[in-house]
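K.L.:
With the sequence up front, the predicted model follows.
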Amino acid sequence: MSTVDTRPLSRRNLVATLATGYLPIVLSILVVILPLAYLVLSSFKTPADVVTQKLVILPDPWHPQNYSTAAGVVPFGRLFLNSAIVTVIGAGLKVLLAVVTAYALVFVRFPGKRFVFWAVLATLMVPPQVSVVPNFTFISSLGGQDTYWGIILPGLGSGFGTFLLRQAFLTLPADVLEAAETDGAGHWRRLWRMVVPMAAPSIATVALVNIVFEWNDYLWPLVIVSDPHMMTLPVGLTLLQNSESAAASYGIVMAGTVMVLLPVLVVFAALQRYIVTGLTQGAVKG
């Protein structure tokens, strides 16, 4: 009778580990890394190396002038400032509203609380493209075209942030908050002195998601902004592509794309350790 080899370093266990563990991870990483690597390498290529029937991986010769050309054609300084203002204010207000709303849904007693939460969940089911035309009509009637508040205002309702923070707040120790309430601490003090510090990983996760979304948002700024000096960086790439011929613009547009991606990648690298903790903090209770 044959016996199954159960040693940790047996050939069977090693093959199973590689096939079900490491191989899917490596494939997932390649799916993400390869396009980014090709983007960065192509930003240093000449048009002849980009528009060719042969796959040219490494630039030959290297052409860093694409970056200076991109910075000269489009006012990246102004576009960077616009994106920074929209991202900081928009993401900050989204996080603030999500924290306050989630706290109310968990710790404040008021009639119809469950229906309010269902309404928040319903917003997650609606594609943002559906609201573009109504938002454009409303913001335009208020004079919000080509303004910062016109870009920021329609996206302030963060259903995802409210949902994630509500789930995280439900896992907080109730006895600590009850003791604080017994000692006379009001909602405002309990929120900022106790709830926010204990749920910091989840709040950091919501902040990171909103920062990435605001920085990379393309559709709404494209619709509401027509003045080139009020455009954000993703929309500015459209100006960059339109300013050059189709064949010559690829390397320059990719150089501009790298400059757009670099700040948000730095922020993501700085906050990525909070993601797993933040997303799993509210996974215990529903």
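P.N.:
Looks like it came in fine. Numbering: from 1, shown residues only.

K.L.:
all contacts plus neighbour counts: C-alpha atoms, from now on.
P.N.:
OK.

K.L.:
State the distance from the residue most central in space within the chain to Val108.
P.N.:
By C-alpha atoms, centre = their mean, the mean C-alpha position of the chain lies nearest to Val212, the distance being 2.7 Å. Distance check for Val212 against Val108: by C-alpha to C-alpha, to the nearest Å, it reads 31 Å.

K.L.:
Kindly report the same for Gly21.
P.N.:
From Gly21 to Val108 the distance is 44 Å (C-alpha to C-alpha).

K.L.:
Just the element for the closest residue to Ala102 other than its chain neighbours, please.
P.N.:
Leaving aside its sequence neighbours, Ala102 sits nearest to Arg166 (C-alpha to C-alpha, 6 or more residues apart in numbering; 4.6 Å). Per DSSP states H and E, Arg166 falls inside helix 159-170.

K.L.:
what's next to that helix, contact-wise?
P.N.:
Applying C-alpha atoms under 8 Å, 6 or more residues apart in numbering, the external contacts of helix 159-170 come out as 94-95, 97-99, 101-103, 105-106, 120-121, 123-124, 195, 199, 202-203, 206, 279, 281-283, 285-286.

K.L.:
before we move on, the earlier item: just to check, the residue nearest to the centre of the chain is in contact with Pro263?
P.N.:
No. Under the contact definition of C-alpha atoms under 8 Å, Val212 does not touch Pro263, with a separation of 9.8 Å.

K.L.:
which residues touch the nearest residue to Val225 once chain neighbours are set aside?
P.N.:
Excluding its sequence neighbours, the residue lying closest to Val225 (C-alpha to C-alpha, 6+ apart) is Asp146, at 4.7 Å. Shown in contact with Asp146 (C-alpha under 8 Å, 6+ apart): Ile224, Val225, Ser226, Asp227, Met230.

K.L.:
ok, and here's another one to check against it:
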Amino acid sequence: MTTSELRRKLIVFTCFVVTAITLVPVVMMVLVAFQSDAESMAAKPSFWPSSWHPENLTRAFELVPLGKYLLNTIYFAAGTTLLETATAALAAYAFARLNFPGRSWLFGIYLATLMIPSQVTLIPQFVLVAKLQGIDTWPGMILPHAFTAIGVFLLRQFFLGIPRDYEEAARLDGANRWQAFVRVIVPLAVPAIATLAVFKFIGQWNNLLWPLVISNSDATRTASVGLQVFQDTNGTQWNLLLMAATVTTVPLIVLFFLTQRWFIRGITMSGLGGR
């Protein structure tokens, strides 16, 4: 066995071990979700259920409007993802292709906002949304997350890798700047855009802090906030709580398997793979 083959097998084995360790809490969550009330509340818990209780799924939906929370989460995650992707693509194209005074300085300042924790800007955002009467409304939840510096950075790096000859050929054929962007740049950047969209959708799906602050009713509560409401109103019924958590996790798993081809390709082509 050569050194390269041994290294490859060690890497594969390490990845397998890390994956297995990562999946342990997920498997435990699913197993406890199908336990009885007494078994999940036992002083000495046994994670493997002695008897399976699929009716816990129906009970979880009866205790809180979990279906409404899931629909709200889809609406919130999809809305913020579409806006973030669109604004990031436009800003990244400007930083990658347009020449204007102070471009590098402006881009550096824009990236510097990544060093500011989101908790620091939470109160100013809340005050601004409150003054605009956006509390417990969809515009108030979605619009503050319509811009992202990391998305601009990712797409800018990808746009810089696209040869200018493609765009110049379109300009020679009579296309203006906007037409060249929509018909040439965007189709070539689909892997990177899809990667950004998946990242943002997952991030907003799991977003707890902003929806918790801005939403006051079931009309706008997302699944992450709904799980907190579930625990507050029903106590520590671990089997039902983890059943609700399992239900809110399934859409993300399905999304990843549907988009993993674009996801992996976008990472390798955009520079996030560590190259």
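P.N.:
All right, it came through fine. Just so it is clear, the structure is predicted and the values come from calculations on it, not from any experiment.

K.L.:
Tell me the counterpart residues of the longest helix along structure 1 in structure 2, please.
P.N.:
Ranked by residue count, the top helix of structure 1 under DSSP state H comes out as helix 76-107. Aligned using TM-score structural alignment, helix 76-107 of structure 1 spans residues 66-97 in structure 2.

K.L.:
one step back: tell me, how many neighbours does the residue nearest to Ala102 of structure 1 end up with?
P.N.:
When neighbours are defined as other C-alpha atoms under 10 Å, Arg166 of structure 1 has 25 of them.

K.L.:
Residue in structure 2 paired with it?
P.N.:
Under TM-score structural alignment, Arg166 of structure 1 pairs with Arg156 in structure 2.

K.L.:
picking up where we left off before, show me what the residue nearest to the centre of structure 1 aligns to in structure 2.
P.N.:
Using TM-score structural alignment, Val212 of structure 1 sits opposite Ile202 in structure 2.

K.L.:
try Gly184 of structure 1
P.N.:
Under TM-score structural alignment, Gly184 of structure 1 pairs with Gly174 in structure 2.

K.L.:
roughly how far apart are that match and Leu90 of structure 2?
P.N.:
Distance of Gly174 of structure 2 to Leu90 of structure 2, computed by C-alpha to C-alpha: 21 Å.

K.L.:
more crowded one of these two?
P.N.:
It is Leu90, of Gly174 of structure 2 and Leu90, that has more neighbours when counted by other C-alpha under 10 Å, with 17 against 11.

K.L.:
Can you tell me the closest non-neighbouring residue to Val88 of structure 1?
P.N.:
Ile211 (7.4 Å).

K.L.:
Please look at that neighbour and Leu93 and confirm they touch.
P.N.:
No. If you go by C-alpha under 8 Å, Ile211 of structure 1 and Leu93 don't touch, sitting 11.0 Å apart.

K.L.:
Pick out whichever of the two has more residues nearby.
P.N.:
Ile211 (25 against 20).

K.L.:
what sits up against the stretch of helix or strand that one belongs to?
P.N.:
Using DSSP H and E, the element containing Ile211 of structure 1 is helix 200-216. The contact list for helix 200-216 of structure 1 (C-alpha under 8 Å, 6+ apart) reads 83-84, 86-88, 90-92, 94-95, 99, 161, 164-165, 168, 196, 233-234, 264, 267-268, 271, 274-275, 277-279, 281.

K.L.:
Could you measure from Ala185 of structure 1 over to Ala71 of structure 1?
P.N.:
54 Å.

K.L.:
can you check Ala255 of structure 1 too?
P.N.:
Ala255 of structure 1 is 9 Å from Ala71 of structure 1, by C-alpha to C-alpha.

K.L.:
who has more neighbours, the two?
P.N.:
Just comparing Ala255 of structure 1 and Ala71: by other C-alpha under 10 Å the higher neighbour count belongs to Ala255, 27 against 17.

K.L.:
Chain neighbours aside, what residue packs nearest to the more buried one?
P.N.:
Using C-alpha to C-alpha, 6+ apart, the closest residue to Ala255 of structure 1 is Ser43 (4.5 Å).

K.L.:
about what we covered before: quick one: average offset of the match of helix 76-107 of structure 1 versus structure 1, please.
P.N.:
Superposed on structure 1, stretch 66-97 of structure 2 shows a mean distance to its aligned partners of 1.1 Å (mean C-alpha distance after the TM-score superposition for structure 1).

K.L.:
what about the counterpart of Val260 of structure 1 in structure 2, how many residues close to it?
P.N.:
Using TM-score structural alignment, the equivalent of Val260 of structure 1 in structure 2 is Thr248. A total of 22 residues lie near Thr248 of structure 2 under the criterion other C-alpha under 10 Å.

K.L.:
got it, and Thr220 of structure 2?
P.N.:
24.

K.L.:
doesn't Trp138 make contact with it?
P.N.:
Yes. In this structure, Thr220 of structure 2 is within contact of Trp138 by C-alpha under 8 Å, at 7.0 Å.

K.L.:
after the host helix or strand of Gln179 of structure 2, next one along is what?
P.N.:
Assigned by DSSP H and E, Gln179 of structure 2 falls within helix 177-180. Downstream of helix 177-180 of structure 2, the first helix or strand assigned by DSSP H and E is helix 186-188.

K.L.:
Mean distance between that next one and structure 1 after superposition?
P.N.:
With mean C-alpha distance after the TM-score superposition for structure 1, helix 186-188 of structure 2 averages 0.8 Å from its match.

K.L.:
which bit of structure 1 covers that helix?
P.N.:
Under TM-score structural alignment, the match for helix 186-188 of structure 2 is residues 196-198.

K.L.:
just so I have it, where are all the helices in the stretch 1-150 of structure 1?
P.N.:
Assigned by DSSP state H, counting those that start in this stretch, the stretch 1-150 of structure 1 shows helices spanning 11-17, 23-42, 47-50, 65-73, 76-107, 113-124, 132-141, 148-152.

K.L.:
Save the ones you listed as JSON lines, and put in distance to Val176 of structure 1 too.
P.N.:
Converted to JSON lines, the helices of the stretch 1-150 of structure 1 look like this (distance: least, C-alpha to C-alpha, whole Å):
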{"stretch": "helix 11-17", "distance to Val176 of structure 1": "43"}
{"stretch": "helix 23-42", "distance to Val176 of structure 1": "40"}
{"stretch": "helix 47-50", "distance to Val176 of structure 1": "61"}
{"stretch": "helix 65-73", "distance to Val176 of structure 1": "54"}
{"stretch": "helix 76-107", "distance to Val176 of structure 1": "13"}
{"stretch": "helix 113-124", "distance to Val176 of structure 1": "23"}
{"stretch": "helix 132-141", "distance to Val176 of structure 1": "43"}
{"stretch": "helix 148-152", "distance to Val176 of structure 1": "37"}
